[in-house]
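A.B. asks: Sequence and predicted structure below; questions after.
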Amino acid sequence: MNIALWIVAGVFGIAYVTGGILKLTMPYEKYTAKTHWPEDFTPAKVRFMGAVETLGGLGLILPGLLDIAPVLVPVAASCMALYMAGAITERVRRDEYKELLGDLVFLAAMVFVAWGRFAVEPF
């Protein structure tokens, strides 16, 4: 179980960091032209989402890897699950049901990591 939790946290942590860095570095107009959902948000809010994703992704990996406050891993997973719940509500509001599936996968993965690290296989 420990290996599965490390794999899920690592893969999704890297995905969050990558997505967050994209939101932080790509110009707003270019990002909006590619994905369209940022049209509902200001550039500052999209950058804030990028910061949340970057920090959440790092929180999934670094505390456990460095053995510095590893309890932060399930906390980060719980926070990212709440973040994904917000993303899901936005997808439903915009009638983007194809993209909703990916968000549900991310939500399920974060719930799995939070449950696994809090209850089943804590550090």
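C.D. replies: Ah, there it is. Numbering: from 1, shown residues only.
A.B. asks: Only C-alpha atoms from now on, for both contacts and neighbour counts.
C.D. replies: Will do.
A.B. asks: what residue of this structure is the furthest out?
C.D. replies: What lies farthest from the middle of the chain is residue 29; by C-alpha atoms, centre = their mean that is 22.5 Å.
A.B. asks: give me the element it is part of.
C.D. replies: Following DSSP states H and E, one finds residue 29 within helix 28-35.
A.B. asks: got the buried residues for that helix?
C.D. replies: For helix 28-35, burial by neighbour count (16 or more other C-alpha atoms under 10 Å) applies to 28, 31-32.
A.B. asks: Next, the angle helix 28-35 makes with the very next helix or strand once past it.
C.D. replies: Next along the chain after helix 28-35, taking DSSP H and E as the criterion, comes helix 43-66. Angle, helix 43-66 to helix 28-35, by axes from the mean of the first three to the mean of the last three C-alpha atoms, to 10 degrees: 80 degrees.
A.B. asks: Use this one as the comparison:
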Amino acid sequence: MNVFLWVVQILLALVMLVAGGSKLAQSREKLAETMKWVNSFTPGQIRGIGMLEVLAALGLLLPAATGIAPVWTPIAAIGVALLMIGAAITHARARELPNIAVDVGLFALAVVIAWGRFGPYAF
């Protein structure tokens, strides 16, 4: 189960890193070409979301990998779960219904990590 949790942590961290990196690297106008929801947010808010996603990616891996304060790994997973709740609400408001399924899937992965790392497979 520990190996499974590591695989899920790495996959979720990669998804969060790519998502956050794209929000940090691209302009609001460029993002709006593929994501309608960005029109409801200021550029600063979009950058803030991107930064939270990048920090979540780092939090899912670095504390556990270095052994320094590994309790931050499940805390980061809870942060991802909260981000996905917000993402699902945002996608619902923008009528981007297929994206809600992705949000729910990432939410589920984050909850599994939090459960495993706070519970029976803690570091």
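C.D. replies: Thanks, I have the structure now. Owing to the predicted nature of the structure, the values given are computational and were not obtained by experimental measurement.
A.B. asks: Report the TM-score for the pair.
C.D. replies: The TM-score (TM-score structural alignment, normalised by the length of the first structure) is 0.96; 123 aligned residues with a C-alpha RMSD of 0.8 Å.
A.B. asks: sorry, back to before: mean per-residue distance, the helix holding residue 29 of the first structure to the second structure?
C.D. replies: Here helix 28-35 of the first structure, set against the second structure after superposition, deviates by a mean of 1.2 Å using mean C-alpha distance after the TM-score superposition for the first structure.
A.B. asks: That helix: how far from the chain's middle?
C.D. replies: Here helix 28-35 of the first structure is found 20 Å from its chain centre; the criterion is C-alpha atoms, centre = their mean, to the nearest Å.
A.B. asks: tell me, it lands on which residues of the second structure?
C.D. replies: Using TM-score structural alignment, the residues of the second structure aligned to helix 28-35 of the first structure are 28-35.
A.B. asks: ok, and what's touching that stretch?
C.D. replies: Stretch 28-35 of the second structure has contacts (C-alpha atoms under 8 Å, 6 or more residues apart in numbering) with 23, 38-39, 43, 46.
A.B. asks: how about those residues, which pair is most distant?
C.D. replies: Put simply, by C-alpha to C-alpha the two of the contacts of stretch 28-35 of the second structure set farthest apart are 23 and 39, 13.0 Å from each other.
A.B. asks: Those two: who's more crowded?
C.D. replies: residue 23 (23 against 15; other C-alpha atoms under 10 Å).
A.B. asks: Residue 42 of the second structure versus that one, what's the distance?
C.D. replies: 12 Å (C-alpha to C-alpha, to the nearest Å).
A.B. asks: Same check on residue 68 of the second structure?
C.D. replies: Relative to residue 42 of the second structure, and taking C-alpha to C-alpha, residue 68 of the second structure is found at 35 Å.
A.B. asks: swap in residue 113 of the second structure?
C.D. replies: Remark: distance between residue 113 of the second structure and residue 42 of the second structure (C-alpha to C-alpha) = 31 Å.
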